[in-house]
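1. no letters, just coordinates:
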């Protein structure tokens, strides 16, 4: 049995300005009216904000500048039992008064990832029995509070254009649409969703890789390499391993030869400098004007002390003899290495020359060697294709073994059939042309609609009412008031005005409240010759009586005359609830 919340009254007070908003609500339809920018949306947003929804802060920025305290008194009905709660939000804290009178505080809730906001989320989830899990970074985590209100809130800004975007922070969850719809429609998806998504992704990637490898392997250079490899393969494979080994030893010896030559060059330069130094030392004088023994530059100070220190460690004659020996050794090593390079090169020419001169169907061994990389790559691609196909079969088998997934897909199809029936009926009532493409009719495929203006507005309306109807019938998810902000577009004509109002009045959910905002500017008098568009001619009191149920309530913001008038009631007129609110938060 699902849990239903009903909002009984809203109290928003600013002690700093001595102003407030206070109103009690009908359990049925609540029609919120007033001038444009009067604060109709502020009423709906205040209800959400009080429950800890931080996503809408920016839209409430003007009200929040008054440093207000928000209070919603609400009833929770579950299994036929009704309990009354109060939830109060100040600048930094939320307090929930339970039916027993106990007050549960949460301090520091302005950031969604704060410890207190996470604790608040768990409390509210438990309160309404909200158990939706969403995938984030490969893990299933409790869904944010915004997703608890999402199917019941259509925002004025984007809600009548984009689906599931009345809140801005939900599309970052992987597989959000499917998990969200499954939960609210009562479709069981108790199998390991993370594993299933990983397997599905791997399956799709493998299929793409196999197709790409097959397509790439058909290129001309790979086909030529394959044919050349087949022509030379039998004879070449007998030589290729030893050929690769001896070729490697040749390359190694060449690197060794180059290294020895570099060392010899360094020794020779060292030897030249040493010879010059030795020669100049003999000519060295110690008369306060010396010359450098290496470059003969005149130095304006004596070097006696410096050379005395140097000659203690290195005797020039001994160093010359040592370098001479190294030069002789290096020349010998270079000669030996050169002979070895010549020997290996001759061996390659002698043992493999016959193969290099061979030609098969006009393809030489050199050409085969040049294409050997392509041939190896081609064989690697074929091996990868086989490996990928084997893995793909295992993954498909694993997915097929997930019987629960098959049942889930069947249930989704059934829900889509039911949704399509209601959605098509709604579009007909709204006098819309029928949609024929499955992308716009199958619930789990729908992301947007190919319409604009009033047509799009009515199509989105038909969608949300159909979804709400299905959620009510599923009886598995919590039920919250249906919050419809700005149901009429400014460019609407008389015909569409009547069609929309008639549709909403007939299709409001019977098991929950509804909050509907409609603009009306009440003027003291109107000139007889003043041209008014359909919206300007609206009398919401008449609309309420004509289109909405008897228990509907009309709530005017700023008496329908004032702009920015949400907090326009004197706080002194509501001292009883104000004092009670102060007492609750004084814990």
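-> Now that the structure is in, tell me what you want to look at. Small disclaimer: the values here were computed from a predicted structure and weren't measured. Residues are numbered from 1 along each chain as shown.

2. C-alpha from now on. contacts and neighbour counts both.
-> OK.

3. wait, a helix at residue 36?
-> No: applying DSSP: H, G, I helix; E, B strand; the rest coil, one finds residue 36 to be coil, outside a helix.

4. burial count for the closest residue to it other than its chain neighbours?
-> Spatial nearest neighbour of residue 36, chain neighbours left out: residue 519 (6.1 Å); criterion: Cα to Cα, 6 or more residues apart in numbering. For residue 519, the neighbour count with other Cα atoms under 10 Å is 26.

5. what of residue 290?
-> Counted with other Cα under 10 Å, residue 290 comes out at 19.

6. in stretch 304-319, what counts as buried?
-> Buried residues in stretch 304-319, counted by 16 or more other Cα atoms under 10 Å: residue 316.

7. swap in stretch 165-180?
-> For stretch 165-180, by 16+ other Cα under 10 Å, it's 165, 166, 167, 170, 173, 174, 176, 177, 178, 179, 180.

8. just the residues you listed now: which is nearest residue 234?
-> Distance to residue 234, by Cα to Cα, is smallest for residue 174 among those, at 53.4 Å.

9. next up, a structure to set beside the first:
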């Protein structure tokens, strides 16, 4: 399992000449401060520096504030610098890796250093794209503006991917390895290519058909190669007709046999009903003699129950006869349809026969001249047809191979085990958060709860906690910091809020890094507390000099690199 940690962050406002440095403990951090003291600004800076923009906006915040974040991946340290959409990445020695204002280029650099190799299909461009930092942090950041509801709206921009939520959760919980999603994205791309080739092939077939109505493609050929192509085309058409004819003949024979059987059953049912009518008339006769058994000479009187049972048997028999007639009508229609298709095939056979017969007659100069234009068109059409068919076969082979690869990568037994753990964690979390127990046996990874009132945020917290515990399990792929801002949602009372804080402080995985934003102090233990106490002034004047010495040289290096890249691009454009 790969490990990601927040280490330090420096924020620098040139407009206000203020700055702030915050150091994070590798485990539990409490970010405490009243409303408007900068908790959300600090937390948002962590993610915006790395290219993941949370929902919502900030008031009284300098948009040009520069932020430098030190983070580590499996013990290797990096520095990410951001100012108003421009970003740079440095290694532990503060040597530049990349400097760019292009979000796609930055996302690729982030994925490279974190080894985050999840991919998606871009909905607009229909191409495979690497996931971005927002995908990386989505399951681990609970913000005030978009996370405490029933939808995934924590970060901006994720909707450009095609249904990313399920893939992100399955990636981090280990349901499917990263190779599965790369194969899925490649299959989606190959499927679109296959559909496009098939569409072009159908258009070509229609073009050939329309062209043949005005200028026949069949007739005397000057070129031996084109004549051979035409024979091959006729042979292919005859073979296809033979295959269709065999299928239709078999279907017609089966339907006729079934129809004969149904008609025989209908006749037997009608005969039985006729016998019933005769027997019923005898039983209802009031002056008829008692029934005498020919074996023991016992007399049997006609009871009402006997007549009733006899009538019920007749009713069932009538219903059976009706159903048999309905079935026979359906079979008869299918049989007629098969015979009609056979007749249309016979017409095609006759057409091909007439074309072949024309080759036996004496060639005329007018036939040759009239055939020259058709011959050229035929050669062009046939070449295009072969090219498209080869492309279709290649794309179809790729789709089949990728589907087989996906099947081999997704193990049903492992998936069930992971989902069972996730569901049990969710149920346990609800109980710890003083919510009623529920049946979660069919709950999905993407099944965010949708409860109203104070129970809503607690059910969301139980859901997130189940995801975090599952990601920390044996099949998880990353150990990523969990950030919660803020757990006091929907006016939790004096009973539920302590339960929420206790759950966060004691029930979450012990080894993960945790950052919690909270308005008031708490008696539950945290490894480090960061106190913000001045409204609308999270940055401080007394930290400006130290932060400027660290951040400013990196800012200059970033802008110098970006200016150099622009100059080189201009030289290439002007040819200098």
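-> Sure, I can see it. Since we're looking at a predicted model, the values are computed, not measured.

10. which residues in the stretch 201-350 of the first structure form helices?
-> 220-282, 304-313, 316-356 (DSSP state H, counting those that start in this stretch).

11. in space, what's closest to residue 217 of the first structure - neighbours in sequence excluded?
-> Nearest one to residue 217 of the first structure, counting by Cα to Cα, 6+ apart, is residue 378 at 6.4 Å.

12. alignment lookup: residue 431 of the second structure to the first structure.
-> For residue 431 of the second structure, the aligned position in the first structure is residue 428, judged by TM-score structural alignment.

13. secondary structure class for its match?
-> For residue 428 of the first structure, the assignment made with three-state DSSP gives helix.

14. run through the residues that contact it.
-> Taking Cα atoms under 8 Å, 6 or more residues apart in numbering, we find residue 428 of the first structure in contact with residue 434.

15. which element is residue 12 of the second structure on?
-> strand 2-13 (DSSP states H and E).

16. burial measure for the residue nearest to residue 28 of the first structure when sequence neighbours are not counted, as a count.
-> Using Cα to Cα, 6+ apart and skipping residues adjacent in sequence, the residue nearest residue 28 of the first structure is residue 513, 4.7 Å away. Counted by other Cα under 10 Å, the residues lying close to residue 513 of the first structure total 24.

17. then the one 3 residues further on?
-> Using other Cα under 10 Å, residue 516 of the first structure is surrounded by 20 other residues.

18. now it: how far from residue 35 of the first structure?
-> Residue 516 of the first structure sits 14 Å away from residue 35 of the first structure, going by Cα to Cα, to the nearest Å.

19. re earlier: so the residue nearest to residue 28 of the first structure makes contact with residue 6?
-> Yes: using Cα atoms under 8 Å, residue 513 of the first structure and residue 6 qualify as a contacting pair, with a distance of 6.6 Å.

20. overlap in contacts, those two.
-> Counting by Cα under 8 Å, 6+ apart, the shared contacts of residue 513 of the first structure and residue 6 are 27, 480, 481.

21. in the second structure, which helix has the most residues?
-> As assigned by DSSP state H, the longest helix anywhere in the second structure is helix 224-284.

22. could you give the residue range in the first structure aligned to the next helix or strand after that helix?
-> Heading C-terminal from helix 224-284 of the second structure, the first helix or strand you meet, by DSSP H and E, is strand 291-292. Under the alignment (TM-score structural alignment), strand 291-292 of the second structure falls on nothing in the first structure.

23. again, but for stretch 6-23 of the second structure
-> With TM-score structural alignment as the criterion, stretch 6-23 of the second structure aligns to 7-24.

24. what is the burial count for residue 206 of the first structure?
-> For residue 206 of the first structure, the neighbour count with other Cα under 10 Å is 19.

25. contacts only, for residue 500 of the first structure.
-> So residue 500 of the first structure contacts 430, 458, 488 (Cα under 8 Å, 6+ apart).

26. output the residues you listed as TSV; include the columns distance to residue 324 of the first structure and neighbour count.
-> Formatted as TSV, the contacts of residue 500 of the first structure follow (distance: Cα to Cα, whole Å; neighbours: other Cα atoms under 10 Å):
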residue	distance to residue 324 of the first structure	neighbour count
430	105	22
458	99	27
488	101	21
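
27. separation between the residue nearest to residue 28 of the first structure and residue 553 of the first structure?
-> Counting by Cα to Cα - residue 513 of the first structure and residue 553 of the first structure are separated by 11 Å.

28. anything in contact with each of those two?
-> In contact with both residue 513 of the first structure and residue 553: 26, 28, 29, 30, using Cα under 8 Å, 6+ apart.
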